[in-house]
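J.: no sequence for this one, just the structure:
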């Protein structure tokens, strides 16, 4: 099962996901990207066998509502601070619009020191809390759009759609530096994940964008389950396996041969047990 959760502010994504897991007696759970504790919004999680599908999700773009405050800077780039005064300068509406528009496109970001990025196996935020030197490499991300801009000094609000891996805190900090005022993020809400909003139904096939092999012969399922091969006579690709509208696994095919398989054992056992 894939499910969209709404994380409240001031709770970690890990805690929100674990609470959902406990409330629904789920044995295994995975996610497609966390939110900072101060942020709120959508988390896309997968449960049990469907966690095997997470690496195959194609579209990982996200949409956010953002609020930022000018005139100050923060070591964490958000309200968790510590926060320091930076400048009394008040940019004009035109300056703000120009700088925001200049951020759209393919850009490089340096992740915040207070982030979950690993350096030699250690989380960056752990090193930052110990005041140790941190060398984070720039990453390539894409800012697709910045819309719904509202500006009344010292607050800027906007909506942005970005590629996977984009740090909105870093975007806010960079905007503040470009405006010569400094800035930190005061509010963040993820409103879309993988183009899904809170009330959308989730089509696994569209989420992964993998072609589907529909199987009606139980003997084929048994052979695959027990490690035997089957000639599907298909082009090189990864494929979802479906039986009676149930996804039962993923196979990779190279030169008509199955090179790897990730089968949903519990689902297959239920199918075979029922027949």
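T.: On my side now, so go ahead. On a predicted model such as this, the values are computed, not experimentally measured, just so you know. Residues are numbered from 1 along each chain as shown.
J.: going by C-alpha atoms from here, please, whenever you check contacts or count neighbours.
T.: Fine.
J.: name the helices or strands packed onto the helix or strand encompassing residue 96?
T.: Assigned by DSSP states H and E, residue 96 belongs to helix 93-102. Secondary-structure packing of helix 93-102 (3 or more C-alpha pairs under 8 Å, 6 or more residues apart in numbering; DSSP states H and E): strand 139-152, helix 168-178.
J.: presented hereafter is structure B, for comparison with structure A:
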């Protein structure tokens, strides 16, 4: 019961609490308050504070983060590249230098903090509480379903968005499970968010980022399939590439899928 209450408090605070503030600087300040809040809640439910949720700078964390960032960024840029090539998106240009400061801060800082917090709640908190207590299949299922439902706040609730989030959640959840490193997870999340933010910004509107683009309205079967195919292929790549990461898993995290 404590774990459920703690999860609800953290998730609602991040999803709703910070968005109620209109000023972006107040929003950022409220976002930073998440970390001491998460520390005390993690202690309350029996985890070792933020460290117990996976936030530690272990040996090899930079490598894990860098590899994962390249994976997330590359696959999402491939996605947008295909949309540009097929005419679904049209490149107009870059915003004038005088207008770049806020979009750069919002994209590179805002998405980093947002990605990390989401990963700490949905995967760091959930996995570290449940590993060794229930079968890993159910841990994966719980974490991925929570991630898919949590996307309701940002993308709306639909069958399309749920399947997309499930496919993306496979890579994010497997990365942290396989390595024990939150950075292997957050790197992917941050990388794809940066690719998204370059064109859509933090507000999620075409041209709201650093580059100005237009959505042409040319929708096809390919445009629908890309949101499933790209995350699926990325997951297959992640399965293979994990052997190059630094593994920091504790002995009690060694729970086989077949157990």
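T.: Perfect, I can see it now. This one's a predicted model, so the numbers in the text were calculated from it and none came from an experiment.
J.: TM value for the aligned chains?
T.: Superposed pair, TM-score by TM-score structural alignment, normalised by the length of structure 2: 0.23. Supporting alignment: 102 aligned residues with a C-alpha RMSD of 6.0 Å.
J.: circling back: now, of the helices and strands packed on helix 93-102 of structure 1, which is deepest in the fold?
T.: helix 168-178 (a mean of 22; mean count of other C-alpha atoms under 10 Å).
J.: so which elements touch that one?
T.: helix 93-102, strand 183-193.
J.: and residue 43 of structure 2, how far from residue 239 of structure 2?
T.: For residue 43 of structure 2, the distance to residue 239 of structure 2 equals 33 Å [C-alpha to C-alpha, to the nearest Å].
J.: helix or strand next in line after the helix holding residue 96 of structure 1, which one?
T.: Following helix 93-102 of structure 1 in sequence order, the next helix or strand is strand 105-109 (DSSP H and E).
J.: packing partners of that following strand?
T.: Contact here means 3+ C-alpha pairs under 8 Å, 6+ apart; on that basis strand 105-109 of structure 1 packs against strand 139-152.
J.: give me the next element, helix or strand, following the strand it packs on.
T.: Trace forward from strand 139-152 of structure 1 with DSSP H and E and the next one is strand 155-162.
J.: quick one: buried residues of that next one?
T.: 156, 157, 158, 159, 160, 161, 162 (16 or more other C-alpha atoms under 10 Å).
J.: and the fifth one, what is it in contact with?
T.: The contact partners of residue 160 of structure 1, by C-alpha atoms under 8 Å, 6 or more residues apart in numbering, come to 63, 64, 65, 66, 143, 144, 145, 146, 147.
J.: so residue 126 of structure 2 sits against residue 143, correct?
T.: Yes. Assessed by C-alpha atoms under 8 Å, residue 126 of structure 2 is found in contact with residue 143 at 6.6 Å.
J.: pretty sure residue 261 of structure 1 sits against residue 253.
T.: No. The criterion here is C-alpha under 8 Å, and residue 261 of structure 1 misses it with residue 253 at 9.1 Å.
J.: neighbour count: these two, which is higher?
T.: residue 253 (20 against 16; other C-alpha atoms under 10 Å).
J.: so where does the more buried one fall, helix or strand?
T.: Judged by DSSP H and E, residue 253 of structure 1 forms part of strand 246-254.
J.: what packs against that strand?
T.: Looks like strand 246-254 of structure 1 contacts strand 237-243, strand 257-263, helix 265-273 (3+ C-alpha pairs under 8 Å, 6+ apart).
J.: next, the angle strand 237-243 makes with that strand.
T.: Angle between the axes of strand 246-254 of structure 1 and strand 237-243 is 150 degrees (criterion: axes from the mean of the first three to the mean of the last three C-alpha atoms, to 10 degrees).
J.: give the buried residues for strand 246-254 of structure 1.
T.: Neighbour counts over strand 246-254 of structure 1 (16+ other C-alpha under 10 Å) mark 247, 248, 249, 250, 251, 252, 253 as buried.
J.: of these, which is the nearest to residue 176 of structure 1?
T.: The closest of the buried residues of strand 246-254 of structure 1 to residue 176 of structure 1 turns out to be residue 250 (C-alpha to C-alpha; 45.5 Å).
J.: that's a strand at residue 92 of structure 2, yeah?
T.: Yes. With DSSP: H, G, I helix; E, B strand; the rest coil as the criterion, residue 92 of structure 2 is part of a strand.
J.: ok, it to residue 195 of structure 2 distance?
T.: For residue 92 of structure 2, the distance to residue 195 of structure 2 - C-alpha to C-alpha - is 17 Å.
J.: of the two, who's got more company?
T.: For residue 92 of structure 2 versus residue 195, neighbours defined as other C-alpha under 10 Å are more numerous around residue 195 (22 against 11).
J.: roughly how far apart are that one and residue 189 of structure 2?
T.: Distance from residue 195 of structure 2 to residue 189 of structure 2, counting by C-alpha to C-alpha: 10 Å.
J.: same check on residue 68 of structure 2?
T.: Going from residue 68 of structure 2 to residue 189 of structure 2 by C-alpha to C-alpha gives 8 Å.
J.: packing partners for the helix or strand hosting residue 68 of structure 1?
T.: Per DSSP H and E: residue 68 of structure 1 is located in strand 62-70. Counting contacts by 3+ C-alpha pairs under 8 Å, 6+ apart, strand 62-70 of structure 1 packs against strand 155-162, strand 183-193.
J.: following element in sequence after that strand, please.
T.: strand 72-74.
J.: next SSE downstream of that following strand?
T.: strand 83-85.
J.: nearest residue to residue 252 of structure 1 in space, please, no chain neighbours.
T.: Among residues not flanking residue 252 of structure 1 along the chain, residue 238 sits closest, at 4.3 Å (C-alpha to C-alpha, 6 or more residues apart in numbering).
J.: where exactly do the helices run in structure 2?
T.: For structure 2, the helices defined by DSSP state H occupy 2-12, 24-45, 49-52, 61-85, 101-105, 111-119, 126-130, 136-150, 152-155, 159-179, 182-200, 221-241.
J.: from those helices, which stretch is densest packed?
T.: Most buried among these, counting by mean count of other C-alpha under 10 Å: helix 182-200, with a mean of 27.
J.: by how many degrees do that helix and helix 159-179 diverge?
T.: Relative orientation of helix 182-200 of structure 2 versus helix 159-179 (the same axes, to 10 degrees): 150 degrees.
J.: name the helices or strands packed onto helix 182-200 of structure 2?
T.: Packing contacts for helix 182-200 of structure 2, counted by 3+ C-alpha pairs under 8 Å, 6+ apart, involve helix 61-85, helix 111-119, helix 159-179, strand 211-215.
J.: separation between residue 124 of structure 1 and residue 188 of structure 1?
T.: Using C-alpha to C-alpha, residue 124 of structure 1 is found at 21 Å from residue 188 of structure 1.
J.: also residue 207 of structure 1?
T.: 24 Å.
J.: the two: which has the busier surroundings?
T.: More crowded of residue 207 of structure 1 and residue 188, by other C-alpha under 10 Å: residue 188, with 23 against 19.
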